[in-house]
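Asker: Sequence first, then the predicted structure, then my questions.
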Amino acid sequence: MTAFFALIRKDLILFLSDRRALVISLALPIVIAAFFGSLFGGTAKTSAIDVALVQQDTSEIGNRIAAGLKADPNLHITPLALAEAEKAVRKGDQKVAIVLPAGFGEAAGAALFGGGRKPSIPLLYDPSQPAVLAMVKGMLTQQVMSVVSAEMFGGKMGQAMTERSLHQLDEQARTDPDSKVLRDLLASVQKYQSLPKKTDAQAGEGGAARGLSMPFTTADQQLSSGIAEQGYNAYAHAFAGMGVQFILFMGIDMGIGILLARRSGVWNRLLAAPVSLTQVLLARAASGAIIAFALLCVVFAVGVFGFGVHIASLPGFIGMALCFGVLTASLGLVIAAFGKTPEAARKIAMFAILVMVMLGGAWMPSFLFPQWMQTLTMAVPTRWAIDGLDAITWRGMDAVAAAPAMGVQLGFALVFGLLAVWKFKRA
């Protein structure tokens, strides 16, 4: 056993002596995790959507719609002329441009009760931003409904339009008895319009806006399983994904190191010492697992203290980190066992690991995948590693919930290890 621990100590000293490789192994996953975490949410406030507003309708309704859009905290409104707005959207400087056409207010008021042609609001948008277009449509609909209905029920334009409609319906009632029902409705609206208006202070107390508004609000509440109720944390997932990816790259270096030792003859001299092949491989795997475990701990320590990542279960994290360390080491042994040359093995292993981390959900959460892909990726070890780390961070679960992920990782590690030993003994 003295020789076994000496081999482990030798590998650790060699790894720590290469300061440049050590810094890269730690800095790259942290920097890229911070980037992806901020890109997909993070803890920062979501930026407002850049929207250009072309206001061709300067009526009371047009001005109030424009004011409502500018006051919306989810939108960053930039007033532009039509030609400037088109140019800005084409260049990607503005995601959407809203064009309020001339005469929109009066036409929308006439169409509110089905008495006129519905006017159209052109929306110019960047084709790469379909989701943003849908959000802008929803916010625009809310503003138009509120402003137009308020003007029709209490504004000067609404009063004049109601008066005209009543005269027209009086004429139609002589030949069309059904129009009397609509006339009675508009007569009631006219009575409502004649009520004294409340001041702005009174409106704030009782909500005196006379226009139609959305009949409900939403109470958004994030839910997580287990002991934490923090909801999805993009930084937690980013640190899990980038940590898994770059530590697996370290596993490639471990396997390439064995291939280089075999090429130089150091491997044969090592086997000539009073140690068995199994001991050498186990020592190599143990040192690789220790290094992978330590790297993952340091990466998540930066995530916890620098980016607010919450670890719900410390025993669960330690268990996941140890299991992933063993998986990384066994993968390195497989690369060494089946690789013919260091150069070819590195290229093949790099490609395989990039595919594994992509399918495992390192770059984006696996719950965003199509259902068939989510099922398929259950056969990928990185999926279990990342899901397990997600479970004991932003999902707020305990070590018991992460136990299946630990077990699957150890299962893959056992298979990889047995394959490596079998191949080395045949060589």
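Answerer: Cool, got the structure.
Asker: CA only for contacts and neighbour counts going forward, please
Answerer: Fine.
Asker: Surely A289 is in contact with L331?
Answerer: No. Assessed by CA atoms under 8 Å, A289 is found out of contact with L331, at 10.4 Å.
Asker: Please say which of those two ends up with more neighbours.
Answerer: Comparing A289 with L331 by neighbour count (other CA atoms under 10 Å), the higher total belongs to L331, at 27 against 23.
Asker: Compute the number of surrounding residues for the nearest residue to the more buried one once chain neighbours are set aside.
Answerer: Leaving aside its chain neighbours, L331 sits nearest to F416 (6.1 Å; criterion: CA to CA, 6 or more residues apart in numbering). Using other CA under 10 Å, F416 is surrounded by 21 other residues.
Asker: Surely F324 is in contact with G411?
Answerer: No. Counting by CA under 8 Å, F324 does not reach G411; the two are 11.1 Å apart.
Asker: okay, the two: which has more neighbours?
Answerer: Each of F324 and G411 has its neighbours counted (other CA under 10 Å); F324 has more, 31 against 15.
Asker: Use this one as the comparison:
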Amino acid sequence: MTAFFALVRKDLMLYLNDKRALMMHLLLPVVLAAFFGSLFGGSGGEERGRIDIALVQEDSSAAARKIADGLKGDSTLHVVDLPLAEAQAKVKGGKLAVAVVIPAGFGEAAGAALFSAATKPELPLFYDPSQSAVLAMVKGILTQHVMQVVSSEMFNGDAGRQLTEDSLKKMPQTPETLPLRELLASLNKFQDSRAALPKAEAPEQKGGLAMPFSTRDEALSAGPKYNGYAHAFAGMSVQFILFMGVDIGIGILLARRAGIWNRLLAAPVTLTTLLLARCVSAAIIACGLLAAIFLCAMLIFKVAITTAAGFAGVAACFALMTAGFGLLIAAWGKTPEAARGIAVFVTLIMVMLGGAWVPSFMFPGWMQSLTLAVPTRWAVDGFDAVTWRGLGLHGALAPMAALLAFAVAFTGLAIWKMRRDQWR
């Protein structure tokens, strides 16, 4: 065992003396996690970004002006008044997501089409094709404001009276239209009675049709308040510690090429002892990096670890899996150069499918099932479970078991391959 611990100590000292590798494995995940975490919503205390849209106002009617005021007052939108050509140019250049055009005569035409079969006026919308999801949001907000303003204009004021009278004149006298004609006639009488009142006695005009409900949004999780940085730190930690595992495997191949491996095997140690020592040292380094990265997450970005035991278990199992992955690269790599290219490619695929970049719940259903065979999926889910999800130790047990199984499989396969190839 003295030789085993000496080998572990040697690997740790060599890694700590490599300042460039240490900074890459520690600093880069923190920087990238901070960036991605801000995209995922941050810690929840920051003001959410608003959608930048252009408004091209070509209609000067009262209804059009009210629609424009409603859009500008919406907390979800940041509206900029622009002429048509400039608005289209900014959308083409990707500087604005959507441009809304209120064409001339829209207010009057929309009111006339509310109760009649008249041709419905169009609201041109120009959008960036990469922002189709944003377009749907803008259309929903626009629909709400247009309906409220147009219905208000129909039920109140001189413009509404005129539109009602015009609709009654143009509507065909058929049995099918009788109920609607009676409704409009009653509305016309109501408008006349309001118009006959002195201004001092006239009731204040109210808004038109509005959404008949409101939502009460309540985020549910067993843990603390959702923090977008938690998932980002989990994903970036998994990615860069896997890259550290790649460096471990390439380092073994370089040592073998330089003859250092043969000299180590000339000592009174077996190949299995040498490989297990390298595995343990790599796991210790990975655990240290995880602790340092998440310490930054806790101190700077307010990420909460809800169960220390669960975090330690997931971190240890993932560290062992990473070490086994490094040994597997060394066992199956023919040369350091060839092994590095293949290993980096495999690592990026594992990171992508594991949900380190984009949460796995955004994947299609079939892909979510497929990624259960990828160890990084279990690692990211495990870190999520012990941070923002707050599932406790029981939520970390399944990821720990899966990662440990991958670690045993990778390490065992690597040792078998090296013994079969009679590594010297």
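Answerer: On my side now, so go ahead. For clarity, every value in this text was computed on a predicted model and none was experimentally measured.
Asker: The residue nearest to L331 of structure 1 -> structure 2?
Answerer: Mapped onto structure 2 by TM-score structural alignment, F416 of structure 1 lines up with F410.
Asker: Same check on K95 of structure 1?
Answerer: Alignment note (TM-score structural alignment): K95 of structure 1 maps to A97 of structure 2.
Asker: go on, L123 of structure 1?
Answerer: Per TM-score structural alignment, L123 of structure 1 is aligned with L125.
Asker: is it true that F5 of structure 2 touches L276?
Answerer: No. Taking contacts as CA under 8 Å, F5 of structure 2 lies outside contact range of L276: 10.4 Å.
Asker: neighbour count winner among those two?
Answerer: The neighbour count for F5 of structure 2 versus L276, taken as other CA under 10 Å, is higher for L276 (20 against 13).
Asker: Give the equivalent position in structure 1 for the more buried one.
Answerer: When structure 1 is aligned by TM-score structural alignment, the residue opposite L276 of structure 2 is L282.
Asker: which secondary structure element contains that match?
Answerer: helix 277-307 (DSSP states H and E).
Asker: Against which helices or strands is whichever helix or strand comes after that helix packed?
Answerer: Counting by DSSP H and E, the next helix or strand C-terminal to helix 277-307 of structure 1 is helix 314-338. With contacts taken as 3 or more CA pairs under 8 Å, 6 or more residues apart in numbering; DSSP states H and E, helix 314-338 of structure 1 sits against helix 234-264, helix 277-307, helix 342-359, helix 381-391, helix 399-426.
Asker: In structure 1, what sits opposite T376 of structure 2 in the alignment?
Answerer: Aligning on TM-score structural alignment places T376 of structure 2 opposite T382 in structure 1.
Asker: That match: what's it in contact with?
Answerer: Contact partners of T382 of structure 1, counting by CA atoms under 8 Å, 6 or more residues apart in numbering, are V244, M356, V357, L359, G360, G361.
Asker: residues in contact with the match of F416 of structure 1?
Answerer: Contacts for F410 of structure 2 (CA under 8 Å, 6+ apart) come out as M321, G324, F325, L327, L328.
Asker: hmm, 7 Å instead?
Answerer: If you count contacts by CA atoms under 7 Å, 6 or more residues apart in numbering, F410 of structure 2 has them with G324, F325, L328.
Asker: Map those residues onto structure 1 and name those still in contact.
Answerer: Compared against structure 1 with both residues aligned by TM-score structural alignment, their matches' CA atoms under 7 Å, the contacts of F410 of structure 2 retain G324, F325, L328.
Asker: got TSV for the residues you listed, with distance to R257 of structure 2 too?
Answerer: As requested, those are exported to TSV (distance: CA to CA, whole Å):
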residue	distance to R257 of structure 2
G324	21
F325	20
L328	17
